Structure formats: C-alpha cells, structure tokens
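>>> have a look at this prediction, sequence included:
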Amino acid sequence: MYWESGTAHLLPRPLRLPDGTSRTHGPLFLSERRPVPARRPAAADLCPRTGRARPGYDRARVLLEMYAGLDLHQLRHSAATHLGEAEIPLQLIMGKTRHENPRTALRYVEPGAEAIAAVTEVLAPRRRTH
C-alpha cells in the first residue's frame, strides 16, 4: 500500500502499542477486542502481538462516520474520481482501488467539463496561419 507523506507521518500513532513499542506487521487498524475462537479470522487479519483482528468494513465505516463524520465509500469514490480528472490511466486507478474489472472502476471515473474540453481540443483540426 502506498501512502501520501502527510498520512505516512501519522502512521506511527495507530501502530504504537500500550507498552511503547510499535507493531511492525499485521493489520494497520485493530478491533477493540480479540475475536472469539469460533470467529477467528485468517492469520493475515490478526496482529501477531496482541491477537486483535482487523475490523471489518462495516465496523470501519461506523467508526469513520462516528469520529470523523466521513463516509468510507464516498472517500474511495472521491479519490478515484480525482485520479481520473488528473488523467491517470484507468489501469493505475484499478490498481489503486483494487478493482479487477474495468467496468466496475469506470463508474468512479467521470471526467469533468475541463477534461472533455481538452479532449475536444486535441481532436479539433489545426487552423492555418498565413
């Protein structure tokens, strides 16, 4: 995963453990409690030091709304749309958003009026100058 520099500077905060040490691998964000044995997720979704699991999408959505007043899906949509407006190729947007099918990624990439005008200008015949 790639992070912008501002985000990267904040990453040590959620990685810090109560004893002052930091986690070096495992999920970035953790649930409040350890999962019960019957609901134990895959090893990749568990912190090897604390045994706590990565929160599910629904829990992450609730926490983001509660503490930041933001909609998780809208953030994803906005980021992909900004990439599209910056003329980033669809293949790179798919890689960033982890979409496997171009049709599903296309709904996030809606070019604005300025982008349409720029494309129209490329196709316009050159004017002769005397």
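Right, received. Where do you want to start?
>>> for the rest of this, base every contact and every neighbour count on C-alpha atoms.
Noted.
>>> check which helix or strand covers the most centrally placed residue in the chain.
With distances taken as C-alpha atoms, centre = their mean, the chain has residue 76 as the residue nearest its mean C-alpha position (5.6 Å). For residue 76, the element it lies in under DSSP states H and E is helix 72-85.
>>> try this one side by side with the last:
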Amino acid sequence: MLYESAARADEMLRLNVEDLYSQDKRGRITAKGGATEWIHWQSGTAQLLPRLIVRRTRGPLFLTNRKAPAGTPTLDVCPETGRARLSYRRAEEIFEENTRLLANPLASSDDIEDLDGWTLHQLRHTALTHDAEDGTSTPMLLTRSRHTSVRSLERYARPSVDAVARHVAGTSSGRGSTLHRGSEIGDRGHVRRSSPRVRLRGVEPAHPGLPCAPRRKLACEAGPAPGPECRGGACSESPVVTDSGSGMP
C-alpha cells in the first residue's frame, strides 16, 4: 500500500477504516500541518484491504496483535477489537525483518540476523523513482508525492543507471532519424539574401520578368523583406545560380 500510493509511512499509519473509499481506491489522510489530502492505490492494495479490515467499520486501520495497554489514547484504540494502532517503530521493525533476504538476494538464510532489510521510507522513494523512470510528468509527480517544490522532489525521483540505459536505447533510433532529416534539409540548399539579388543554389536560372517557380518564390519570400526586384512573385532579375562544389556563380 505504501509503494502503490507513494505515501509517507506515518500518514499511512494514521489512517482509520472510515477514511477509506475502497470503491474509488483512495483514502483521506491528515498530511503535514494538519491539511486533509488524498492518497490513491492500485489493484494489489484493493484486493488485500478486505482481509485486513475484515468486518471492522471504524478505528485504526493498522493494528498491533495485542490489546491496547492502559492509558492509550482513545483515537489509537480499535473500538471493536480493543487492539492498539500500529506504531511507526513497530511497523519499521516488522518490515525490516521480513525484507532482509529480499534486500540481499545473494545472502544465505543462515546469515539473516546480520543482514539489513528495507525501510518503510524506501517504498515511497522507490515508487516515485519508478514513476519518474516511466516518464511521469513533473506536475503529476509533485501532486502524487504532495511536495510543494521541485527541489524537494529531486532527491526522490532519480532514475537508476539501468533506467537511463533503457531510455537511451529506446530513443537512439528516433534521435538518429531526426538528425538525419535535419541534415537532409541542410544539404538541399541554403537560401540567403545578399544585396538586392536573390541567391539560390542548385536551381535553373529564370528569365527576367517571368513568375517565380515554387522553389524560387519560396526563396524570394524567405528573405528579410522583398526587394524592388520581386513584384508579386515575378522576378525582374534572374536568380544567381551557384555551383554546389565551387560556390561560384
């Protein structure tokens, strides 16, 4: 649920059953500063939530396995089971212990006591990083993470080395064809205006006074401003045709 929603662990642990809108796959949370905001999840969480809630209709969503000790605030006690809300410290311990082999796939189960597992915060970090690698826009990342500035988002959304390699491999062919098309445009001819004459490369000379051919007309119109020689598409002077090899008229 933390990974799918990219929510902060402490916000998630403050969720109550009545804060869930299961049909819409979203929940209402109390964010930093006391503001009410929304988190969204996917099908995996939607399938598991009923098993977690069972028949409860109110109270803390995540509970310990024990009855709440005396003096526990009422808001942190399930009114239907009497169990206490799961604390951040205990949730972190459970998650870290159960992910030690996942975080160290080459390690042996005999060494599990000496291994370190993942942290709850890494789920949020990983979710935002994967979103960034998948091309999620910056406005969407800001909304999903509920950050207020791009600077605060930067430390989360850092694509991995493998993601950068996939990106380069996936875009290399497209970039190459774009560069080639640009090169072709440059090779077809350079139209520039110098003096009152229209200089073209690689076109047949025109007779004075005849209407410009399409390419000549485009060349005439491409100048900073039509000169007196260009009257409504009729050139009073022949364009100068330069040889592509020597550059001489």
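In hand now; what should we look at? Quick caveat: nothing in here was measured; it's all calculated off a predicted structure.
>>> chain center to the helix holding residue 76 of structure 1: distance?
In terms of C-alpha atoms, centre = their mean, to the nearest Å, the centre of helix 72-85 of structure 1 is set 9 Å apart from its chain centre.
>>> can you give me the buried ones in that helix?
In terms of neighbour count (16 or more other C-alpha atoms under 10 Å), helix 72-85 of structure 1 has its buried residues at 72, 77, 79-85.
>>> tell me what it is packed against?
Other helices and strands packing on helix 72-85 of structure 1, by 3 or more C-alpha pairs under 8 Å, 6 or more residues apart in numbering; DSSP states H and E, are helix 57-68, helix 90-97.
>>> and the last one, what's buried?
The neighbour-count check on helix 90-97 of structure 1 (16+ other C-alpha under 10 Å) flags 90, 93-94 as buried.
>>> first-to-last residue distance for stretch 49-63 of structure 1?
Using C-alpha to C-alpha, to the nearest Å, the end-to-end distance of stretch 49-63 of structure 1 comes out at 23 Å.
>>> I should have written stretch 133-152 of structure 2 there, sorry.
17 Å.
>>> now stretch 23-31 of structure 1
Stretch 23-31 of structure 1 has an end-to-end distance of 15 Å (C-alpha to C-alpha).
>>> circling back: what's the closest of the buried residues of helix 72-85 of structure 1 to residue 11 of structure 1?
Top of the list for closeness to residue 11 of structure 1, among the buried residues of helix 72-85 of structure 1 and by C-alpha to C-alpha, is residue 72 at 18.2 Å.
>>> the strands in structure 2, which residues?
In structure 2, the strands defined using DSSP state E lie at 20-21, 26-30, 36-40, 63-67, 83-85, 192-194, 197-201, 230-231, 234-235, 240-242.
>>> most tightly surrounded among the ones you listed?
strand 83-85 (a mean of 23; mean count of other C-alpha atoms under 10 Å).
>>> which part of structure 1 matches that one?
Mapped onto structure 1 using TM-score structural alignment, strand 83-85 of structure 2 spans residues 52-54.
>>> how about the buried residues of helix 72-85 of structure 1 in TSV, adding distance to residue 14 of structure 1?
Output for the buried residues of helix 72-85 of structure 1, formatted as TSV (distance: C-alpha to C-alpha, whole Å):
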residue	distance to residue 14 of structure 1
72	18
77	24
79	22
80	25
81	28
82	27
83	27
84	30
85	32
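>>> what angle do the longest helix anywhere in structure 2 and strand 197-201 make?
Looking across structure 2 with DSSP state H, the single longest helix is helix 161-188. Computed with axes from the mean of the first three to the mean of the last three C-alpha atoms, to 10 degrees, the direction of helix 161-188 of structure 2 lies at 120 degrees from that of strand 197-201.
>>> quick one, helix 161-188 of structure 2 and helix 120-133 angle?
Using the same axes, to 10 degrees: helix 161-188 of structure 2 against helix 120-133 is 20 degrees.
>>> pull the distance from helix 161-188 of structure 2 to the chain's centre.
Centroid separation for helix 161-188 of structure 2 versus its chain: 20 Å, with C-alpha atoms, centre = their mean.
>>> right, so of the strands of structure 2, which gets closest to residue 148 of structure 2?
Checking the strands of structure 2 against residue 148 of structure 2 by C-alpha to C-alpha gives strand 36-40 as the closest, at 13.2 Å.
>>> how big is the angle separating the closest one from strand 26-30?
150 degrees.
>>> check contacts around residue 216 of structure 2.
For residue 216 of structure 2, the contact set (C-alpha atoms under 8 Å, 6 or more residues apart in numbering) comprises residue 200.
>>> any idea what it aligns with in structure 1?
So, by TM-score structural alignment, residue 216 of structure 2 is left unmatched.
>>> and residue 216 of structure 2, how far is that from residue 242 of structure 2?
Separation of residue 216 of structure 2 from residue 242 of structure 2 (C-alpha to C-alpha) stands at 14 Å.
>>> give me the common contacts of those two.
With C-alpha under 8 Å, 6+ apart, residue 216 of structure 2 and residue 242 have common neighbours residue 200.
>>> quick check: residue 88 of structure 2 touching residue 10?
Yes: counting by C-alpha atoms under 8 Å, residue 88 of structure 2 touches residue 10, with 6.4 Å between them.
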